[in-house]
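Undergrad: need coordinates for the below:
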Amino acid sequence: SAGYFTATPHRVARKKSQQDRISLPVFVNPKLDAIINPIDKNNFPQWDRLTENQWRRDDNHLMASVGENSFKSLARSHPAVFERHHGDLVLLKDGRVIMRREERPTQSR
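TA: Have a look, this model is predicted:
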């Protein structure tokens, strides 16, 4: 793609005291009889490129686990489903999901 398609921004933070890092490569193989032709870079649309760390945003908190990040994606992508099945939870603007605090009526004495 002559540099048109770039790698996804990523970073690995690992403390020396932690166990060895395990990589999980994923390969996508086309059919064996597929013919791959070069891409005509003159037909690519123009777009704004991210600068270093521009992908870090206040509204996209990175969770500690894959499951939490997947749940954040579900809550954002399907808000009606999230509300219907997880009415006890609240999606915050930064993407964190927390328990909903029930407001209790004040009792008169």
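Undergrad: make it CA atoms for all contacts and neighbour counts henceforth
TA: Will do.
Undergrad: check which helices and strands the longest helix belonging to the chain sits against.
TA: The longest helix of the chain (DSSP state H) is helix 66-77. Using 3 or more CA pairs under 8 Å, 6 or more residues apart in numbering; DSSP states H and E, the elements in contact with helix 66-77 are helix 79-85, strand 89-91.
Undergrad: one more, so I can put them side by side:
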Amino acid sequence: MMQILLVILIWVLPIILLRNAYFKMDKEEQQKVKSVFKQPLALFCVGLLVIGYLLSFSGIFLAIALVLHIGVTMVFIGWFTSIIVGWKIGKLNLMKSAVFILLGVLGIVVYVVIIT
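TA: All right, here's what the predicted structure looks like:
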């Protein structure tokens, strides 16, 4: 019972905090947030990361390995996509992107070794 309450808290608390922060913004900032979240790449990068983390923690607390694996996979895809997008728009140079991709692959290898 406690695990279910904790998982509900994990999913509901960020939603409440984001909602409160959104309503504290002025109209111009709200329009900027809306325009950013309407872009598919932003949703694909940030959305996969956030939902992946939430699923990973939910899988850990509920002791459901499939949910944990799905969450970790989503985090890796979001991480990889964010790096590629950052490199394409010029926020990251090629060397930093390569290092971050290497760290992501290393993280997946460590995850697989620890889990199996």
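Undergrad: TM between them?
TA: Overlay of the two chains. TM-score (TM-score structural alignment, normalised by the length of the first structure): 0.25; 49 aligned residues with a CA RMSD of 4.4 Å.
Undergrad: on that earlier part again, any chance of the helices and strands packed on helix 66-77 of the first structure in a markdown table, with mean neighbour count and distance to Glu68 of the first structure too?
TA: Output for those, formatted as a markdown table (neighbours: other CA atoms under 10 Å; distance: least, CA to CA, whole Å):
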| stretch | mean neighbour count | distance to Glu68 of the first structure |
| --- | --- | --- |
| helix 79-85 | 13 | 14 |
| strand 89-91 | 17 | 12 |
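Undergrad: make TSV from those and add distance to Gly67 of the first structure to it.
TA: Converted to TSV, those look like this (distance: least, CA to CA, whole Å):
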stretch	distance to Gly67 of the first structure
helix 79-85	15
strand 89-91	15
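Undergrad: of all these, which one is nearest Lys72 of the first structure?
TA: Closest to Lys72 of the first structure of those, according to CA to CA: strand 89-91, at 7.7 Å.
Undergrad: for that closest one, packing partners?
TA: helix 66-77, strand 97-99.
Undergrad: columns mean neighbour count on top of these, output as JSON lines?
TA: Below are these laid out as JSON lines (neighbours: other CA atoms under 10 Å):
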{"stretch": "helix 66-77", "mean neighbour count": "15"}
{"stretch": "strand 97-99", "mean neighbour count": "13"}
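Undergrad: so which of those comes closest to Arg84 of the first structure?
TA: helix 66-77 (10.8 Å).
Undergrad: Val81 of the first structure: what's it in contact with?
TA: By CA atoms under 8 Å, 6 or more residues apart in numbering, the contact set of Val81 of the first structure is Ala75.
Undergrad: can you tell which of the helices and strands packed on helix 66-77 of the first structure is closest to Met99 of the first structure?
TA: Taking those one by one with CA to CA, strand 89-91 is closest: 4.5 Å.
Undergrad: where's the residue lying closest to Ala65 of the second structure once chain neighbours are set aside, which helix or strand?
TA: Distance criterion CA to CA, 6 or more residues apart in numbering; nearest residue to Ala65 of the second structure, sequence neighbours excluded, is Gly59 at 6.1 Å. Under the criterion of DSSP states H and E, Gly59 of the second structure resides in helix 48-62.
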